[in-house]
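> I would like to see how this sequence folds:
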Amino acid sequence: MTIWEMLAVFAAGVSAGTINTIVGSGTLITFPVLLATGLPPVTATVSNALGLIPGAISGAIGYRKELTGQRRRILRLGSAAAVGGFCGAVLLLALPPTAFETIVPVLVGLALVLVVLQPRITTAVKRRRERLGSDSHPDPDGGPLLITGLLLASVYGGYFTAAQGIIYLALMGMLLTDTLQRVNATKNVLAAIVNTIAATFFLFAADFDWTAVALIAVGSTLGGQLGAKIGRRLPPTALRVLIVAVGTVAIVQLLLR
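As a prediction, the model looks like this:
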């Protein structure tokens, strides 16, 4: 990489760490930047997954107050996320690179749709909670439906991480009766689990660009703290516009390769 490419990857890591801690979809920032440096899509994906682990952990630490009392929930949901993340990682390397290059533009497109619809999802979650009221006593951990949903979402996350956090927030927001901040804290832990499981598998079976890994790791660690402390103050609309713009660039790059 040139010095300018290294700076771009580092900046993308900071942005991704911040965005992932707030809502998710930071991969839509880092992935197209890695492609622009000339990395093959699969190498970019596995390098990104490993590099974002410190950022996910940093974000989870930043939300440690909201994690209080969620040990049992995280153990249950985290087990499903770990299994799903491993399956997704296996699929990434088992399928031929041509399959990845065909599937990922579709996945990025779906992720962008989720980013655009995120305000509607949040509104639907809020209305559902108001409708349930205080007399409803559902499973505090979401029950089998949430575990199944998170398992499938984590397969996606292990294969390609873009917008997995938004999927987690949507599922848990709909099926858990808890504050969105506590749900977001759980989301950060689940994302860290999936990234760690997938990246550990990749260490034994895939090729990394270690410069990209290091730059994203340092950047996302800083971004994780920014997201936990000041990221909530960012205008949501501006953030979504940025993510959609970068994601669109990623789709164009993938289709033109």
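> contacts, neighbours, all on C-alpha from now
OK.
> so how far is whichever strand or helix holds A170 from its chain's centroid?
For A170, the host element (DSSP states H and E) is helix 164-175. Counting by CA atoms, centre = their mean, to the nearest Å, helix 164-175 is centred 11 Å from the centre of its parent chain.
> cool, stretch 14-31 as well?
Distance, centroid of stretch 14-31 to centroid of chain: 7 Å (CA atoms, centre = their mean).
> now the angle between helix 164-175 and the helix or strand harbouring L107, please.
Assigned by DSSP H and E, L107 falls within helix 97-132. Counting by axes from the mean of the first three to the mean of the last three CA atoms, to 10 degrees, helix 97-132 lies at 30 degrees to helix 164-175.
> packing partners for the helix or strand that comes right after helix 97-132?
Next helix or strand after helix 97-132 toward the C-terminus (DSSP H and E): helix 143-159. Applying 3 or more CA pairs under 8 Å, 6 or more residues apart in numbering; DSSP states H and E, one finds that helix 143-159 contacts helix 71-94, helix 164-175, helix 180-205.
> also this sequence, please, to line up against the first:
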Amino acid sequence: MTIWEAVAVFAAGIAAGAINAVVGSGSLVTFPALVAVGIDPVVANVSNNIGLVPGSFTGAYGYRAELTGQRERLLRLGPASAIGSLIGGILLLFLDPSVFKVVVPVLIGLSCVLVVVQPKLSGWLSARREEADPHGGVVLWLGVLGAGIYGGYFGAAQGVLLIGLLGSFLTEPLQRVNAAKNVLALIVNGTAAVLFILIAHVDWWAVLAVAVGATVGGFIGGTFGRRIPAPVLRGIIVCVGIVAIIKLVYG
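Presented below is the predicted three-dimensional model:
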């Protein structure tokens, strides 16, 4: 990787870190950038995942105020993200990539629909539960597990999927949902990163360029993204999801 290629990947890392903190689709910026500089797609995916971990941390830290009171919830949902991430990471290394190529756009599209209808759906679900589970119950746990599998495999727009799930099953404002999403995405990325470091081929120069950029971007997104009004944030999430589908289908 030349110095100019490293600078380009670093810049992509900044954008990805900020996007991940606010919405969650940063891999759609960094992954193509790594492939464009000549890195094998699987190695690029692995290196990208590892590199985005520091940005996930700074993004979650930026939302620390919105995380107040969510410790028990995250302790319940966190293992689902970790287990799912391990499964997804193993699939990435051993499964034919074409298997997920058709499924991924469908998942992103469904998550966008969930984000749009989340306010009404959340109220509908709460009204029909005798005792609303403040942590979403078994169904949400299984949904987070599925999102973890997807995130460990590829991860682009896993934040959109998580927001759609969390927002539909939790009676929380969207910014608090986004804060929980950041922590769960951090668990997914961190778990997959450990797996990839142990058993996969990694381009460490690519990791370094993405990591430094994503750390800066995550801080920016975590600091300013939490100030975005819920309707605007919802619109951004859906737009990013639509772009993700277009890039995955036609990119």
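> just to revisit the earlier point, packing partners of the helix holding L107 of the first structure?
Checked by 3+ CA pairs under 8 Å, 6+ apart, helix 97-132 of the first structure has helix 41-51, helix 164-175, helix 236-256 packed alongside it.
> and for the last one, what's in contact with it?
Taking contacts as CA atoms under 8 Å, 6 or more residues apart in numbering, the residues outside helix 236-256 of the first structure that touch it are 25-26, 28-29, 31-32, 35, 101, 105, 108-109, 112, 115-116.
> now that helix and helix 41-51, what's the angle there?
150 degrees.
> centre of the chain versus helix 236-256 of the first structure, how much separation?
For helix 236-256 of the first structure, the distance to the chain centre is 15 Å (CA atoms, centre = their mean).
> check the first one too.
In terms of CA atoms, centre = their mean, the centre of helix 41-51 of the first structure is found 13 Å from the chain centre.
> tell me the contacts of P105 of the first structure?
So P105 of the first structure contacts A250, I251, L254, L255 (CA under 8 Å, 6+ apart).
> let's go with 7 Å and repeat that
P105 of the first structure makes contact with I251, L254 under the criterion CA atoms under 7 Å, 6 or more residues apart in numbering.
> now the farthest one out in the first structure, which residue is it?
D135 (33.5 Å; CA atoms, centre = their mean).
> how close does that one get to T123 of the first structure?
Separation of D135 of the first structure from T123 of the first structure (CA to CA, to the nearest Å): 21 Å.
> and for L176 of the first structure?
Distance from L176 of the first structure to T123 of the first structure, by CA to CA: 15 Å.
> and these two? Which one has more around it.
With neighbours defined as other CA atoms under 10 Å, L176 of the first structure and T123 compare such that L176 has more, 19 against 11.
> I would like the residues contacting stretch 20-28 of the first structure, please.
Contacts of stretch 20-28 of the first structure (CA under 7 Å, 6+ apart): 15-17, 19, 59, 161-166, 188, 224, 227-228, 231-232, 243, 246-247.
> what's the counterpart of A157 of the second structure in the first structure?
Under the alignment (TM-score structural alignment), A157 of the second structure pairs with A163 in the first structure.
> can you report how many residues lie near the nearest residue to that match once chain neighbours are set aside?
Spatial nearest neighbour of A163 of the first structure, chain neighbours left out: S25 (3.8 Å); criterion: CA to CA, 6 or more residues apart in numbering. Neighbourhood size, S25 of the first structure [other CA under 10 Å]: 29.
> how about S25 of the first structure, secondary structure?
Here S25 of the first structure is coil, with the state taken from DSSP: H, G, I helix; E, B strand; the rest coil.
> could you measure from the corresponding residue of the second structure for it over to N182 of the second structure?
In the second structure, S25 of the first structure lines up with S25, judged by TM-score structural alignment. Look at S25 of the second structure and N182 of the second structure: by CA to CA, they are 12 Å apart.
> got it, and A33 of the second structure?
Taking CA to CA, one finds A33 of the second structure at 23 Å from N182 of the second structure.
> likewise for P231 of the second structure?
From P231 of the second structure to N182 of the second structure the distance is 19 Å (CA to CA).
> so which of these two has more stuff around it?
Ranked by neighbour count (other CA under 10 Å), P231 of the second structure and N182 place N182 first, with 30 against 11.
> didn't that one look like it was pressed against Y61?
No: contact criterion CA atoms under 7 Å: N182 of the second structure and Y61 do not qualify, at 8.8 Å.
> now the equivalent of A12 of the second structure over in the first structure, nearest residue through space, not along the chain?
For A12 of the second structure, the aligned residue in the first structure is A12 (criterion: TM-score structural alignment). Among residues not flanking A12 of the first structure along the chain, T30 sits closest, at 5.2 Å (CA to CA, 6+ apart).
> the one you found touches G13, doesn't it?
Yes: the criterion here is CA under 7 Å, and T30 of the first structure meets it with G13 at 6.3 Å.
> residue range for stretch 206-219 of the first structure in the second structure?
By TM-score structural alignment, stretch 206-219 of the first structure lines up with residues 200-213 in the second structure.
> distance of L75 of the first structure from G231 of the first structure?
Separation of L75 of the first structure from G231 of the first structure (CA to CA) stands at 27 Å.
> more crowded one of these two?
More crowded of L75 of the first structure and G231, by other CA under 10 Å: G231, with 18 against 12.
> how much space separates that one from I53 of the first structure?
With CA to CA as the criterion, G231 of the first structure and I53 of the first structure are 19 Å apart.
> try I22 of the first structure
15 Å.
> more crowded one of these two?
I22 (29 against 25).
> what about the residue nearest to D209 of the first structure when sequence neighbours are not counted, how many residues nearby?
The shortest distance from D209 of the first structure to any non-neighbouring residue, by CA to CA, 6+ apart, is to S47 (6.0 Å). Other residues within reach of S47 of the first structure, judged by other CA under 10 Å, total 28.
> alright, I will stop here.
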